[in-house]
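# Here you go, sequence then predicted model.
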Amino acid sequence: MNLPLNLEMDGTAILLPVRAQPRSSKNGIEGIHDGRLKVCVTQVPEKGKANKALLKVIQSALKLKRSQIELCKGETAALKVFRIHEISKEELYTRITAAAGKSR
């Protein structure tokens, strides 16, 4: 399976590039755009509210435990990178495909 998503490895963790869309009408994964997972959240981007919402949306959509995901780049930017632990690249691709397919 070949998704147009730029997943990179960082040791045993996978780096998931995300394009955040705060102030959206709904929370959810919108698909893959420009090599990044596009994630919409209703929260505003202030005091980390949108980042917390993004984490919850990604965690829920990809069926991850809270301990498996962390924001590692882009605290205040729309383009973010999350570090995902304890999952194979193939399994993560499968879950992303399923989550991105539901949004259409």
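Cool, the structure landed.
# Every contact and neighbour count from this point should use C-alpha atoms.
Noted.
# A helix includes Leu15, no?
No: counting by DSSP: H, G, I helix; E, B strand; the rest coil, one finds Leu15 to be strand, located in no helix.
# Might you report the residue contacts of it?
7-9, 81-84 (C-alpha atoms under 8 Å, 6 or more residues apart in numbering).
# ok, and here's another one to check against it:
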Amino acid sequence: MKRPWRRDGDDLLLTIRLTPGAAREGVGGIWTDEKDGVWLMAQVRAAPEKGKANAALIKLLAKGLGHPATKFSLETGDTHRLKRLRIAGAGDALTARLETLTDML
């Protein structure tokens, strides 16, 4: 099964399909695009304005993965629903948490 992340040295690159302005916040589901790209689906309550939804996404993921929010950075997708996040210093424990999460989806 393809994963919505890959290792890049000591970091992880995570692909996300974000739905801002949702009724509930959460992470759940895998979405595959027309080019066979795999994206982890996430929803946040924040509106897609002035980076609020991106900040809410990072906060949600940091809390859920138990990794400091300061280690997350948005690489692509600032104003688009398809995003790539870099998670700095993501070790084997974080990779294992992501594997567990996506195996349950």
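Structure's in. What do you need? Nothing here was measured: the structure is a model prediction, and the numbers come from that model.
# now what about the TM-score between them?
TM-score for the superposed chains, counting by TM-score structural alignment, normalised by the length of the first structure: 0.81, backed by 99 aligned residues with a C-alpha RMSD of 1.9 Å.
# Return the subset of the contacts of Leu15 of the first structure lying in strands.
Using DSSP state E, the subset of those located in strands is 8-9, 81-84.
# In ChimeraX, select just the buried ones from these.
Buried members of those can be picked out in ChimeraX with the line below, counting by 16 or more other C-alpha atoms under 10 Å:
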select :81,82,83,84
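# Out of the ones in strands among the contacts of Leu15 of the first structure, which is nearest to Ser60 of the first structure?
Nearest to Ser60 of the first structure among these: Ile84, at 13.2 Å, using C-alpha to C-alpha.
# For Cys40 of the first structure, which non-adjacent residue is spatially closest?
Spatial nearest neighbour of Cys40 of the first structure, excluding adjacent residues (C-alpha to C-alpha, 6 or more residues apart in numbering): Gln21 at 4.5 Å.
# which SSE is the residue positioned nearest the centre of the second structure in?
Central residue of the second structure (C-alpha atoms, centre = their mean): Ile16, 4.4 Å from the mean position. Secondary structure from DSSP states H and E places Ile16 of the second structure in strand 11-19.
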